[in-house]
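Trainee: sequence below, structure please.
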Amino acid sequence: MANPKPKDKVYENLQYRIITNSLKPGDMLNEKDLVEHYRIGRTPLREVLLQLQTENLLQIIPRVGIIVAQIDIQQIKDIIEMRRELEGLAGQMAAERVTGEQLEELKNIYQKLKKCLASENQDVEKLAQYDQNFHHKLYEATQNKTLKSTLLSLNRTTSRFWYHIAYQNNDLSYQFEDLETILEYVEKRDATNARKALTNHLDRVVTKMKNHLF
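Mentor: Next comes the predicted model:
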């Protein structure tokens, strides 16, 4: 596998810093400082910034500057409505099409998440990363590249909101307790119940977060 290009690394790092709230809504970014920090040219940096703007993570305002975008609650609500249906479809297709190797990878990710969740000092970033990895592997198991890329894009947008809520919530278990059930149905190749489990998972998370959404 080819090594990521410097521009890709900058994109991934900036995206990660915004999603994990290291760069907070309203923070101003200085293009010159970013060029020096990442040791990248202005042209590739601007391409990265424009890409992040299309993902609603940055705002580039002429004569004002580069600003970390606010979290758009209405957009989050719209995306969750879409994800509810598409995640259910992904669960169904994964149960029908998952390979043995993908199933073992899902089990491995879940065990890591479970161990992290049981630790005395929960690492929010690590938990969120394992959760993301689980969902991404599930999307891959659908063997449908279009569905996978669509869900990954929607997931990136809502991930920032999940991080924001996670840091305000001491009890993170509700976000992950459905994953074992999902995994069991996928392993049994029970497509109907795998679909229901994914849909119920989104419903439960939204119910817990309704005070932030509505």
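
Trainee: switch to C-alpha atoms for all contacts and neighbour counts from now on
Mentor: OK.

Trainee: how many other residues sit next to the closest residue to Gln175 other than its chain neighbours?
Mentor: Counting by C-alpha to C-alpha, 6 or more residues apart in numbering, Gln175 lies nearest to Val205, which is 6.1 Å off, once chain neighbours are set aside. Val205 has 15 neighbours, counted by other C-alpha atoms under 10 Å.

Trainee: thought Val205 was touching Tyr174?
Mentor: Yes: with contact defined as C-alpha atoms under 8 Å, Val205 reaches Tyr174; the gap is 7.1 Å.

Trainee: checking the residue lying farthest from the centre of the chain next. Helix, strand or coil?
Mentor: Within the chain, the residue lying farthest from the chain centre (C-alpha atoms, centre = their mean) is Arg63, at 32.1 Å. Per DSSP: H, G, I helix; E, B strand; the rest coil, the local secondary structure of Arg63 is coil.

Trainee: okay, helices next: where are they in the protein?
Mentor: 6-19, 31-38, 42-54, 73-97, 100-118, 124-140, 145-166, 179-188, 191-208, 210-213 (DSSP state H).

Trainee: quick one: residues in contact with the shortest one.
Mentor: Put plainly, it is helix 210-213. Identification of contacts with helix 210-213 by C-alpha atoms under 8 Å, 6 or more residues apart in numbering yields Ile73, Gln74, Ile76, Lys77.

Trainee: second input sequence below; structure requested for side-by-side comparison:
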Amino acid sequence: MTTSSPEAGPAPRRQSGARAVYEMLRERIISGALPPGERLTEPVLSAGLGVSRTPVREALLLLQAEGLVTELPTGGVRVAALDVSDARRVSAVRSRLEGLLAYEACERATPDDVARLHRLVDLMDAVRDHDDEVLRIGGQFHGEIERIAGNAWCSALLRQIGGHVDRYRVLAARRRIGTTDHVDEHRAIAYAVGQGDPVTAEATMRAHIERSAAMTEQALTARQTIPS
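Mentor: You can find the predicted model right below:
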């Protein structure tokens, strides 16, 4: 497999250093612009991004620590694979953590919090044909649930798997385009939080994540059955 040039995006400012390179590469891995299995090397990346090899090396180490790239015995790294078994494990962890956040959000939500959740659902409904916007607003919705719950331990654990969650969320969102499923599921979560019903909020959140996991599995299976 040949190495893709990262020249398709704006080059990070030199003074931003490794963090800017890391964030750019991370976004491209999550979006699929850098596909699973793509080989990344310091010389090619530094030349394409117009930075020295030092920030590239540091960025690749950060991505490796996050599990988004894996080291090759011959040098360089490869974008981590996406597969059904990994997707199931990530979803199982996410479902439990976000289910707990939804439960605890019911105990802390104010009327203003609930109104914000419903506004986000309405925005999602308005842009349901655009996967990038659905993903962005969906992320905001889940972020609001996390903020309302105020559980620092859950938040820290979610951050550790955040890149992996987002990679699989992209696949699921693309299979929902044009449907109202995503909107309906978020609306049900917002309604349960507004009703102060923690049991239903947790169950609805977990069902939503499990539905997304099923969509992800379908997308991964379809990829594997495409003739080469």
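
Trainee: grab the nearest non-local neighbour of the most centrally placed residue in the second structure.
Mentor: By C-alpha atoms, centre = their mean, the second structure has its centre lying nearest to Asp166, at 1.2 Å. For Asp166 of the second structure, ignoring the flanking residues on the chain, the nearest one in space by C-alpha to C-alpha, 6+ apart is Ile30 at 6.2 Å.

Trainee: surely the one you found touches Val165?
Mentor: No: using C-alpha under 8 Å, Ile30 of the second structure is not in contact with Val165, being 9.1 Å away.

Trainee: ok, back up a step: any chance of the helices of the first structure in CSV, plus distance to Pro25 of the first structure?
Mentor: Shown next, in CSV, are those (distance: least, C-alpha to C-alpha, whole Å):
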stretch, distance to Pro25 of the first structure
helix 6-19, 8
helix 31-38, 17
helix 42-54, 13
helix 73-97, 13
helix 100-118, 28
helix 124-140, 18
helix 145-166, 10
helix 179-188, 30
helix 191-208, 22
helix 210-213, 16
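
Trainee: for the residue mapped onto Leu62 of the second structure from the first structure, list the residues it contacts.
Mentor: Alignment note (TM-score structural alignment): Leu62 of the second structure maps to Gln51 of the first structure. Gln51 of the first structure makes no contacts at all, as judged by C-alpha under 8 Å, 6+ apart.

Trainee: okay, Gln51 of the first structure and Tyr11 of the first structure: tell me how far apart.
Mentor: Counting by C-alpha to C-alpha, to the nearest Å, the gap from Gln51 of the first structure to Tyr11 of the first structure is 8 Å.

Trainee: ok, Ala128 of the first structure next?
Mentor: 19 Å.

Trainee: do Glu180 of the first structure as well
Mentor: From Glu180 of the first structure to Tyr11 of the first structure the distance is 33 Å (C-alpha to C-alpha).

Trainee: surely Ile60 of the first structure and Thr54 touch.
Mentor: No: contact criterion C-alpha under 8 Å: Ile60 of the first structure and Thr54 do not qualify, at 10.3 Å.

Trainee: which of those two has more neighbours?
Mentor: Legend: neighbour count by other C-alpha under 10 Å for Ile60 of the first structure and Thr54, higher for Ile60 (16 against 10).

Trainee: distance-wise, check the aligned partner of Glu210 of the second structure in the first structure relative to Leu179 of the first structure.
Mentor: Under the alignment by TM-score structural alignment, Glu210 of the second structure pairs with Asp203 in the first structure. Asp203 of the first structure sits 13 Å away from Leu179 of the first structure, going by C-alpha to C-alpha.

Trainee: so what's the match of Glu210 of the second structure closest to, chain neighbours aside?
Mentor: Here the residue nearest Asp203 of the first structure, using C-alpha to C-alpha, 6+ apart, is Arg84, at 7.6 Å.

Trainee: any idea what that neighbour aligns with in the second structure?
Mentor: Per TM-score structural alignment, Arg84 of the first structure is aligned with Ser95.
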